Structures are given as C-alpha cells and as structure tokens.
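Chemist: quick check, what structure comes out for this input:
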Amino acid sequence: MHHHTRLKLAAAGAVACIAFAAGCRSTPELVAPPQGAAISNPHQYDDEWFAAARLGRIDILKALLEAGYPIDSTTDAGYTALILSAYDDQPAALDFLMQAGANPCLGDKHGNTALMGALFKGELPIARSLMNTHCAIDQTNNAGETALSFAALFGRLTLLPQLVSRGANPDHTDAHGGTALQMAEAQGNRAAANALRKVGATR
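Modeler: Got it, this is the predicted structure:
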C-alpha cells in the first residue's frame, strides 16, 4: 500500500519533470503587448506568460498583468505561473507574482502545490518562502500527501521542524491510510524515519 503511494508520487514527479523539461526546450521569443494596450484574447499570450515565469522575466510578467492577463491562468497540466517559478528556482518572479496577488495555494491537476514542487526539486529557500503563506500547511494533493510528506520522502529533512512548527501534523494519514513514518520505514529510510520521530511522529 505504501509502496503504491510512493510509486504514484514518483510517477507524478517524473511527469512533472518531463512536462517542465518539454516546456523549456523551445522558449518562445518573449514579446509583451504594447504599453497601455488591453488584451482582447488573454490566452494568445499563454506561451509568453508561462515562459516568463520559468525564466524569471518579471518585465514580461508585469507587462502582461498590466494588459489584463489573468494571473492564475494554468497550463493544460494545471501549472500556474507561480508553480512554474517555484519549480524552476525563480525566487524574484515568485515574489513578484505573490505580491501581485497570485494564489500560492492552487495545485496542478494532481493537486501538487508550488510548495510541494519546490520540495520535490529541492529548492529549499523557495520552499521556506512558500511555507510562510496563508495556505494550509497540511494542504493535500490528490493522493492525500502533504508538504511534510514530500519533505520526508524526498530527503528535505532539515525542513521538517519548520513545517511542524507551522502546524504540520507529523502523523497525517494519506488517502490510503498511511503516514510518512510508515512509508519511510517501509522503504528502509532510517534517516527520514528518525527525523520524523524527532518532530513528533508516532505512527
């Protein structure tokens, strides 16, 4: 059961990697709309918007927002610009988007949030920034996994105390009834199991 859950997480991560890599292979020429112009069809600038988030092009993001581009638009996979900026280690773009009102709590089609993406990629400064948003610290993805689950399973163990101090439940059960500690033990991951126990996991 726990192995199945981990496989689902790994598969979701692999899909995310493929999707992001595919998006980065051919970067469109980033051209913002003329200054002062309003966008009649916002989605004609989808390529520019999401590429700007991945590349940290705040100038393009700002110009598109000023022209009326919807800040929480998503790709076909459900990625927002904020998720992409977190995943691709663009802290300045992430900060800009959050200050402009982007919703950091939105998940992709698998329910994975920007925080989960940052933990998966190991972008720890970005993860710390996202931990300080208004989002529920135990927000779950479609598999019932939380940010603490991601931190434990992907080896971001230094963040476990900070997550728990912000209210994360170390004994949270996922959609299959398993906990992060049970999964760590099933994997033989002693470091994760010990780290989880240190922050209060009991089952």
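
Chemist: hey, let's count contacts and neighbours off CA atoms from now on
Modeler: OK.

Chemist: tell me the first helix or strand C-terminal of the biggest helix by length in the chain.
Modeler: Counting by DSSP state H, the longest helix found in the chain is helix 2-25. Next in sequence after helix 2-25, counting helices and strands by DSSP states H and E, comes helix 46-55.

Chemist: another one to check against the first:
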Amino acid sequence: MVMCSLAIPHAATAQFSSSYNFLKAVKDRDGTEATKFLNQPGTVIVNTRDVSTGETALHIVMARRDATWAGFLLQKGANPNLRDKQGTTPLMLATQLRFVEGAKILLAKNADVNQTNNQGETALIRAVQLRDSEMTRLLLKNGADPDRPDTLAGLSARDYATRDRRAASILNEIEKADAEKKPESEGRFFGPEG
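Modeler: Below is the predicted model of the structure:
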C-alpha cells in the first residue's frame, strides 16, 4: 500500500515536469524538443496549461503572432477553445493583437467565435472596440453574434459600434453582415402571378 502512495506523487511530478518542459520548448521555439513530447503515444500534452497563467501552447504562439507554430499545434490536436485564467481564448488573443492570419487559422480549426472571456466579451466585441474592420468582417463571416451582450456593461458589439462615432465603418460591417444573412426573397411581394 505504501508503494502505491509513493508512485502517485512521482507520477504527478513527472507530468508537471513534462508540461513545464513542453511549454518551455514552445516558448523557446524548439521544434525538436516540442515534437518529442507531442509524439509520445496517448499524450494530451498539447493542451497542457501554464500553472500560473492558465495559458496553453496555443496562447503562447498567438501572443508572438506565430502562424507556423499555431498551424503545427492545431495539427497535433491543440484545442482552440481553451481559456486562460482571464478567460481569454487564443482567438480573443489574436483579435486583441490584430493577428488576422492567426484568427483565420483558428477559425478554420473550429474556434468558437462566440466564446466569452471572464467579462463576457467575445472576440467580436474586442474587434469592435479596437475599430478593426478587417477582423470584424472575418468574425462576422464566421458566425460571430453582433447582439450578444457582455457581462461587464451589458452591451453587445452592435451597441459598442453604435455608441462610438469613430466606428461608423465597423457598424457598416455589422449591417452588411445582417443584410447578407437575409434570404433573397425576403421583402419581395409575390402575387398570384408568382
């Protein structure tokens, strides 16, 4: 019985060490070392989190705007929807950094475009607040909900765009996305002639 209790702490220490070393390899851009951890059979280390921040390897590579590493990690099974301790997802991070290429990579791998951080903000709300037309357009095209309110102020992306006089082009993007969602026949009258 004593041996079992000794084995468990050892396994936990080994896992922590592997997680730490994997994240360090990602931070150091050491592909050989990172691949060594990722190629271990049955591993889920690609989604390991930094103990202090909750960041995953995908957060690390988004922060440095590294599309190559992002693609590599996603190919190895990285979950694009994991949140750090502030609730920030890799997509939200890409949005904050105006890293459109990174956002496209994440969205192509099913990043949840409407996921929220701890303040209830979505990536679209952040894009609107940054007055980033290109990111706003990308997020809307991928199903972002312009009417989902945050929990901080109770405002949606549309509300923020409407209130910010400098965001006319952003509001235009939201309205354009609304128009594209409507069926072509909506608003047309079809009489008895068809």
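
Chemist: now the TM-score, please.
Modeler: Scored by TM-score structural alignment, normalised by the length of structure 2, the superposition of the two chains gives a TM-score of 0.73; 164 aligned residues with a CA RMSD of 2.6 Å.

Chemist: what's the longest helix of structure 1 packed up against?
Modeler: helix 46-55, helix 180-187 (3 or more CA pairs under 8 Å, 6 or more residues apart in numbering; DSSP states H and E).

Chemist: ok, which of the ones you listed comes nearest residue 163 of structure 1?
Modeler: Closest to residue 163 of structure 1 of the helices and strands packed on helix 2-25 of structure 1 is helix 180-187 (CA to CA; 13.5 Å).

Chemist: the closest one vs structure 2, mean deviation?
Modeler: Mean deviation of helix 180-187 of structure 1 relative to structure 2 after superposition (mean CA distance after the TM-score superposition for structure 1): 3.1 Å.

Chemist: residue in structure 2 paired with residue 106 of structure 1?
Modeler: Aligned by TM-score structural alignment, residue 106 of structure 1 pairs with residue 82 of structure 2.

Chemist: and its match, what is it in contact with?
Modeler: 56, 89-90 (CA atoms under 8 Å, 6 or more residues apart in numbering).

Chemist: got the buried residues for the longest helix of structure 1?
Modeler: Judged by neighbour count using 16 or more other CA atoms under 10 Å, the buried positions of helix 2-25 of structure 1 are 2, 5-6, 9, 13, 16, 20.

Chemist: so the match of residue 106 of structure 1, which of the three states?
Modeler: In three-state terms, and counting by DSSP: H, G, I helix; E, B strand; the rest coil, residue 82 of structure 2 is coil.

Chemist: report the central residue of structure 2.
Modeler: For structure 2, the residue nearest the mean C-alpha position is residue 91 (2.2 Å; CA atoms, centre = their mean).

Chemist: so which helix or strand takes in that residue?
Modeler: Residue 91 of structure 2 belongs to helix 90-96, assigned by DSSP H and E.

Chemist: what about that helix, how far off from structure 1?
Modeler: Mean for helix 90-96 of structure 2 is 0.7 Å (mean CA distance after the TM-score superposition for structure 1).
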